[in-house]
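Undergrad: Make a model of this:
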Amino acid sequence: MERLKRARTTPWPVEDGAPFVLTETGVHGRTLAAVNDAARALGLEPGLRFTDARARVPGLVAEEIDREADALALKRLTLWMTRFSPLTAMDGVDGIRLDVTGCAHLFGGEEAFLVSMKRALEGLGLTPRLGLADSAGAAWALARHGAEPLQRAAPGKAREALAPLPVAALRLEACTVQVLRRFGLTRIGQLYAIERAALARRFRNRMAAQDVLLRLDQALCVRPEPLIPLKSPARFTARISGPEPLLSLSGIEDALSKLLADLTGQLEQAGKGARRFILTGYRSDGTRATVSLTLSRPGRDGRTIAKLFAPRLETMDPGFGIDLMTLTAHGTGPLEAMASALPDGMAVPGADSSETAALADRLNARLGDDLVQVFTAHESHLPDHSEALAPFPGTLAPWPVTGHRTGPRPLIVLDRPELVETIAILPDGPPARFTWRRITRSVARADGPERIGPQWWHGNANGVRARDYYRVEDEDGHRYWLMREGLYDDQRGGTPRWYVCGLFP
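TA: Sure, this is the predicted structure:
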C-alpha cells in the first residue's frame, strides 16, 4: 500500500481516513490482498472475498494489486538495507530479514540500531515494524505480533519474549493454528510445558505436528535457520557515515580517501590485493549510486586507486544526499612482486609489465572497464581465425608456438577479408594482377599456394570450399596476403573468389 502511494503519479483515489483495498484474482475469485487502516477498522482483512467486503462496506474503493512491482520494490529495498548489514534477504512478500551479528555496535548498541533503522525506513515513507532476537523465527514473531513497532528480546531471553504471543506468530499454516486453538492452545508459552510426543499426538496430520515442533525449535534457537543472502557479501568491506548527508564531489572524495585507508589496510593485513573495487553511496531517498573500478592485476595502493576513481566520481549523483558509503574489494589475490626500474643506461630493452598494466588501468578508468584489449592466441585451423581480442589480463603473455608448420603470417591481418578482382594463371597459379580498393596492382613476385581444407571435424563442412593462400609482392615492393576461396574444379560452387586477408611489412 505504501509502495503504491510513493510510486503513484495520479491523485490518491480516496480521501484520508476513507477505506481502500487492493485486490487480486485467484482460484477463489477476487479477494482482498491488502487493506488500509480505515478498512481494517471496519472489519476487512486480507483474504476476504471482495463481494463480502462490498456487502460490509458499500461503495468500497479497490484497485488490482501489482505483485511484480511490489516484488521489485522489495528487492531494491532489501539491497538498500545492506547499509545496516551485509546479510539481507527477502522474507515473504512484505518482509526483510537481516543477520545483524556484529553490526549493532556500529550504531551504538541494539536499541540505537533499531531506532536508526526505523528512522531510515520512515524517511522513505514506510511504516516499519522491527523485531530483534537471537533467532530469525523469534524476530519475525516480535515484528509481526509484538505490542510495539520496535520489539527487542535481550540475548538469551527469546523464550520469555515469545511466551505471551499468539501461536500464529510461529509462522504456522492457518489450519494448524485452528487445531491448536481447539485444544485451548492460543499462546506460545502454553506449548512449553507440553511434552513433544503428546503435542504431536494432538494432530491427525503428521506433517502439521512436525511443522509445529520445527517452528518452535527454530524460534527458540534449538534448530538452526540459515539465511541465504540476496547478494553475497564481500570479504573486504569498508563503510563510513557522517552526521550530515554528502552533497558535493569534494565530500565524496574525502569519504573515498578514508574508505581506501581502511580497505587497503585490511588487504595489507591479509597479504592480498584486489582487481575490482565497488563504491556504493546510499542516498537519503532509498536509492543507491554505484561506481566501480577494475584493475589489470591485483593491487592495493590507495593513492593509485583514488586517482583512477577520480574521473568516475564525477558521474556519481548524490541526489538528495548520501548518508552512508561503502567500498568493497572483489577478485582478491596475492600481489605480484615488482622490482624497481633500472636507470636508463642499465635497463634491458622491452616492455615493462608493471608500466603496461598501469597504462591499461588509466585508459580503462577514462574509457570504461575492459576496453583496453590485446590479441590472444586462438586455437583454429584457419589462419585468419588464429587470434582474438580479449581484455588486457595484466601481462603480455608470449605468443605460443604452433605444433605444426605453417607458412609466414602477415603482421597485419584485416578484420574481414576484402574482395578483389584478379587475373590469375589456372588452375592453381598465383595472380598476375589484382585490383584492391580501386587500385590495380601488378604482381612482381609470388609464393604459394598454401592450401587449407574445410574443417570437416566440426561436422559442417558441406558446401565449404578449400582455401589457397598466396604471398605476393607488387611492383612497388608492397607485400600482400591473398586468399582464393574454392578451387576451379571442386564442383562446390561457382568461380572461386579472391580476397586480401593481410599485409606484410
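
Undergrad: hey, let's count contacts and neighbours off CA atoms from now on
TA: OK.

Undergrad: centroid residue for this structure?
TA: Centroid-nearest residue in the chain: residue 231, 7.7 Å away (criterion: CA atoms, centre = their mean).

Undergrad: Isn't that residue up against residue 88?
TA: Yes. Assessed by CA atoms under 8 Å, residue 231 is found in contact with residue 88 at 7.5 Å.

Undergrad: The host helix or strand of residue 52 packs against which elements?
TA: According to DSSP states H and E, residue 52 maps onto helix 50-56. Helices and strands touching helix 50-56, by 3 or more CA pairs under 8 Å, 6 or more residues apart in numbering; DSSP states H and E, are strand 29-35.

Undergrad: Off-centre distance for the strand it packs on?
TA: 34 Å (CA atoms, centre = their mean, to the nearest Å).

Undergrad: same deal with stretch 189-203?
TA: Offset of stretch 189-203 from its chain centre (CA atoms, centre = their mean): 46 Å.

Undergrad: Surely the residue nearest to the centre of the chain is within a strand?
TA: No. Going by DSSP: H, G, I helix; E, B strand; the rest coil, the assignment for residue 231 is coil, not a strand.

Undergrad: Not counting its neighbours along the chain, what's nearest residue 286?
TA: Closest residue in space to residue 286, ignoring its immediate chain neighbours: residue 124 at 6.1 Å, by CA to CA, 6 or more residues apart in numbering.

Undergrad: Same check on residue 375?
TA: residue 389 (4.6 Å).

Undergrad: Tell me if I'm right that that neighbour and residue 370 touch.
TA: No. With contact defined as CA under 8 Å, residue 389 does not count as touching residue 370 (10.9 Å).

Undergrad: So between the two, which is more surrounded?
TA: Higher neighbour count among residue 389 and residue 370: residue 370, with 18 against 12, using other CA atoms under 10 Å.

Undergrad: got a list of what the more buried one touches?
TA: 294, 364, 391-392 (CA atoms under 8 Å, 6 or more residues apart in numbering).

Undergrad: try residue 437
TA: Contacts of residue 437 by CA under 8 Å, 6+ apart are residue 420.

Undergrad: element containing the closest residue to residue 140 other than its chain neighbours, please.
TA: Excluding the flanking residues, the one nearest residue 140 by CA to CA, 6+ apart is residue 131, at 6.4 Å. In the assignment (DSSP H and E), residue 131 maps to strand 130-132.

Undergrad: what's that strand packed up against?
TA: helix 136-145, strand 150-152.

Undergrad: ok now it, how far from the chain's centre?
TA: 28 Å.

Undergrad: one more to line up against the first:
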Amino acid sequence: MLLENGAKGLGVAAANEPARQLGVTEGLAFTDARARAPNLVAEDLDPVADAKALAALGDWMIRLSPLVAIDGTDGLILETTGCDHLYGGEHAMMEMLSSLLQRNAISHQLGLAGTPGAASALSRAAPGTCLKEGEEQAGLTDLPVAALRLSADAETLLRRFGLTRIGQLYGIDRRALGRRFQSRSAADAVLLRLDQALGLRHEPLAPLRPMPLRSARLNCPEPIATSEAIKIGLEQLTQEVCEALSATGIGARCFLLTAFRSDGSRSDIAVKAARPVREPKHILRLFRERIDTIDPGFGIDLLLLEAHRTDVMETSPMALSGDLASTDMDAIALSALADRIAARLGEGAVSRVQPRESHMPERAEPQARFDGSVPIPAIPSPTAGPRPIRLLPSPERVTVMAEVPDGPPLRFIWRRVPRTVTRADGPERIAPEWWTHIAAPQTPPALGGQARPWLTPKMDPRADAAQIAHVRADLEAMLDAPSEPVKLLPRARDYYRVEDASGRRYWLFREGLYGDGRGGPPEWYVHGLFA
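TA: Okay, the predicted model is just below:
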C-alpha cells in the first residue's frame, strides 16, 4: 500500500487487491491498517514520479489513438473515434488494449462510452463495461456519485442528503439541488460533471501531444527489427500522408515518425522543412539520415507518421526560360538544399543574413534561422570598402608588438601566434552610433547630507574656523561617498586590410584615436578573415 500525509495524519492513499481483501482501503488511517494487517508492506506516495509515469504511459498510448489526455491523477482518456475500425470494432479494441497492458504487467480498469465523463465513471466503478453513444443515462444510473470525479466535500454533502447513486440526481430539480449546497460554485461543479457524463455539455480535452492534421499508421503482423524494414514501412506511410496532404492542397513543415516497440517503449525521430512540403522523395531523403538512430529493441510492432505545422503550399508555374524568371534564385531548390543540410548537421545549422541599417559591421548583418524565404541581399554602401567573407561572431583582441600611430601594426599576436604584416590597405573609418549612447545628465551628489552648491577652490579669507571645519567635512564626505561608474563614450574605428608573411589576410581595426579624450590608448581587434 501507499501512504500519504493528510489532515488526520498518515493514511492509506492506495492499496492493492490482497490488501483490500484484508480490509485495507483508501482513506484508512495507517494505525488502523496496521492493526488489520500487521505484515503489510507500505511505501510513501510520490506524486511527482506517478505523474511522470502516467504521462509516459499516455505517450505510449498514442499508438492506439492520436488524442490521449490525462484524467485526474490515475487515469487516461483515449479518443477512439475513427480508430476502432482498425482493430475490428470497439469491443475488439478494448480487448486488445487490455491484453497489451497485461503483457506489460500494468494493472488497469477499462471503460468505454460516448463521452469522456461516462467512460471515466465506468472505468472506476464498472470496469469492462461498454456503452454505445446515447446509452450513458441508463448505463450510469446504478453507479456511485463518486464516479463523477467530484471533490471530497461534494461527495460528503451528497451522502448526507441520501444521494449515493448517479441515477438519484436525474429526477431532482436543479434549482433545488443548488440550494442544498453552501455555495453556487459547488452546486455548479456537480451539475457540470453530471451534464458532461450524460453528453449534455461538451467536455474539452487537453491532449498530451498536439493533434496532427494528417497521420498514418502501419501495424506490423510480426515485430520488425531491421533498418531496411523500417525504411520500407516509412515509404508506405510517407506516400499515404503525402496523398492526404495533396488532396487538401497543403504541405507540412514537420514530420514525426514514432516506432512503438513490443516491450512497451517507443522511439521518435522528427525532420523539419524550411517551407511546407509534400514530396515523398524529399521527405524520405530527410529521414534517411536518422533512421539508423532508431533502436528496434525486441522488435517494432507499430509505425506512426504524423504531419505537423501544416500550411498552404505556394505553387506557381515554372518560367519558360531563365531570362523570363523573376529571380535568378530557385526558392524551392534552395529550401530543399537547406533541409538536407539541416537533416545531416542538425537543426539550426542553416541560417540566413538579415540586413539591418547600422554602422557597426557586427550589427549590420545579424543571422536568423532560415525560414525558406529568399534572402534579401544587402545593399553595399558606396563609400564602404571590401568586406571579408567570414566575419567573426565578435571582435577578438590582439596584442600589438610594433605599432605605427597613424597606420596598421607591423607585428601583432592573435590566438597566441605572432604575425608579421607585409602588406596593408586602409584605413576605413567607421564612426560610432552616437545616438544609441545618449545619457541623461547626472546631478552632482549632495554634500553634508543636504543639497549644496559646488565649492569653488577660492575661499573667503574672512571665514572663521567653524566655517573652514564645515567645508572640510563636506569635502571629506564627497571623497568618501561611492561614485557611480563612468560611462565611456563610444570610439571611432579605423579598419585595415592586412596580409601577413604566410599570405593570410585579416580585417583589423583600431578602436579609438590617440588623444580623443574617450578613454585610454587605442586597442586593436581582429574582426574578419578574407579568402
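
Undergrad: Among the contacts of residue 370 of structure 1, name the ones in helices.
TA: residue 364 (DSSP state H).

Undergrad: Is it possible to get a markdown table of the contacts of residue 370 of structure 1 that adds neighbour count?
TA: Shown next, in a markdown table, are the contacts of residue 370 of structure 1 (neighbours: other CA atoms under 10 Å):
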| residue | neighbour count |
| --- | --- |
| 294 | 22 |
| 364 | 21 |
| 391 | 15 |
| 392 | 22 |
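
Undergrad: Just the ones of the contacts of residue 370 of structure 1 in strands?
TA: Using DSSP state E, 294, 391 are the members of these that sit in strands.

Undergrad: of the contacts of residue 370 of structure 1, closest to residue 500 of structure 1?
TA: Lowest distance from residue 500 of structure 1 to the contacts of residue 370 of structure 1 (CA to CA) belongs to residue 391, with 27.5 Å.

Undergrad: The closest one against residue 374, yeah?
TA: Yes. Using CA under 8 Å, residue 391 of structure 1 is in contact with residue 374, at 6.4 Å.

Undergrad: Name the stretch among the helices and strands packed on strand 130-132 of structure 1 that sits most buried.
TA: helix 136-145 (a mean of 23; mean count of other CA atoms under 10 Å).

Undergrad: Mean per-residue distance, it versus structure 2.
TA: Aligned to structure 2 and superposed, helix 136-145 of structure 1 gives a mean residue distance of 1.1 Å (mean CA distance after the TM-score superposition for structure 1).

Undergrad: re the thing from before, any common contacting residues for residue 231 and residue 88 of structure 1?
TA: Listed contacts common to residue 231 of structure 1 and residue 88 are residue 79; contacts here mean CA under 8 Å, 6+ apart.

Undergrad: Would you mind listing the outside residues contacting stretch 133-153 of structure 2?
TA: Here stretch 133-153 of structure 2 has contacts from 113-115, 117-118, 120-122, 124-126, 131, 155, 163-168, 189-190, 193-194, 197-199, using CA under 8 Å, 6+ apart.

Undergrad: Of the residues you listed, just the buried ones, PyMOL syntax please.
TA: Here is the PyMOL command that selects only those of the contacts of stretch 133-153 of structure 2 that count as buried (16 or more other CA atoms under 10 Å):
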select buried, resi 113+114+115+117+118+120+121+122+124+125+126+131+155+163+164+165+166+167+190+193+194+197+198+199
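
Undergrad: what's stretch 305-317 of structure 1 aligned against in structure 2?
TA: Stretch 305-317 of structure 1 lines up with residues 283-295 of structure 2 when matched by TM-score structural alignment.

Undergrad: Can you get me the start-to-end distance on that stretch?
TA: 21 Å (CA to CA, to the nearest Å).

Undergrad: again with stretch 126-140 of structure 1
TA: 18 Å.

Undergrad: Also stretch 54-61 of structure 1?
TA: 9 Å.

Undergrad: So for residue 351 of structure 1, which of the helices and strands packed on strand 130-132 of structure 1 sits nearest?
TA: It's helix 136-145; of those, that one is closest to residue 351 of structure 1 (CA to CA) at 56.9 Å.

Undergrad: Give me the range in structure 2 that the closest one lines up against.
TA: Under TM-score structural alignment, the match for helix 136-145 of structure 1 is residues 116-125.

Undergrad: Please, where are all the strands along the stretch 151-300 of structure 2?
TA: Assigned strands in the stretch 151-300 of structure 2, in chain order: 214-224, 250-261, 266-277, 300-312 (criterion: DSSP state E, counting those that start in this stretch).

Undergrad: For residue 522 of structure 2, find the nearest of those strands.
TA: Comparing the strands of the stretch 151-300 of structure 2 by CA to CA, strand 266-277 comes nearest, at 44.5 Å.

Undergrad: Matching residue 96 of structure 2 against structure 1, which residue comes up?
TA: Checking TM-score structural alignment: residue 96 of structure 2 goes with residue 116.

Undergrad: Now do the contacts for its match.
TA: Contacts of residue 116 of structure 1 (CA under 8 Å, 6+ apart): residue 107.

Undergrad: Residues touching the match of stretch 305-317 of structure 1, excluding its own?
TA: Here stretch 283-295 of structure 2 has contacts from 227, 230-231, 234-235, 238, 259, 267-271, 277, 339-340, 343-344, using CA under 8 Å, 6+ apart.

Undergrad: residue ranges of the helices in the stretch 101-250 of structure 2, please?
TA: Ranges of helices within the stretch 101-250 of structure 2 are 116-125, 136-139, 152-160, 174-179, 184-198, 227-248, based on DSSP state H, counting those that start in this stretch.

Undergrad: Quick one: the residues in structure 1 that the longest one pairs up with.
TA: This means helix 227-248 of structure 2. Counting by TM-score structural alignment, helix 227-248 of structure 2 corresponds to 249-270 in structure 1.

Undergrad: re the thing from before, what's around the residue nearest to residue 286 of structure 1, how many residues?
TA: 16.

Undergrad: Contacts only, for it.
TA: Residues near residue 124 of structure 1 by CA under 8 Å, 6+ apart: 284-286.

Undergrad: about what we covered before: so which of the helices and strands packed on strand 130-132 of structure 1 comes closest to residue 74 of structure 1?
TA: Across these, closest to residue 74 of structure 1 is helix 136-145 (CA to CA), at 16.7 Å.

Undergrad: How far away from the center of its chain is the closest one?
TA: With CA atoms, centre = their mean, you get 30 Å for helix 136-145 of structure 1.

Undergrad: Structure 1: which residue goes with residue 150 of structure 2?
TA: In structure 1, residue 150 of structure 2 lands on residue 172 (TM-score structural alignment).

Undergrad: cool, and residue 526 of structure 2?
TA: Per TM-score structural alignment, residue 526 of structure 2 is aligned with residue 500.

Undergrad: Fine by me, thanks again.
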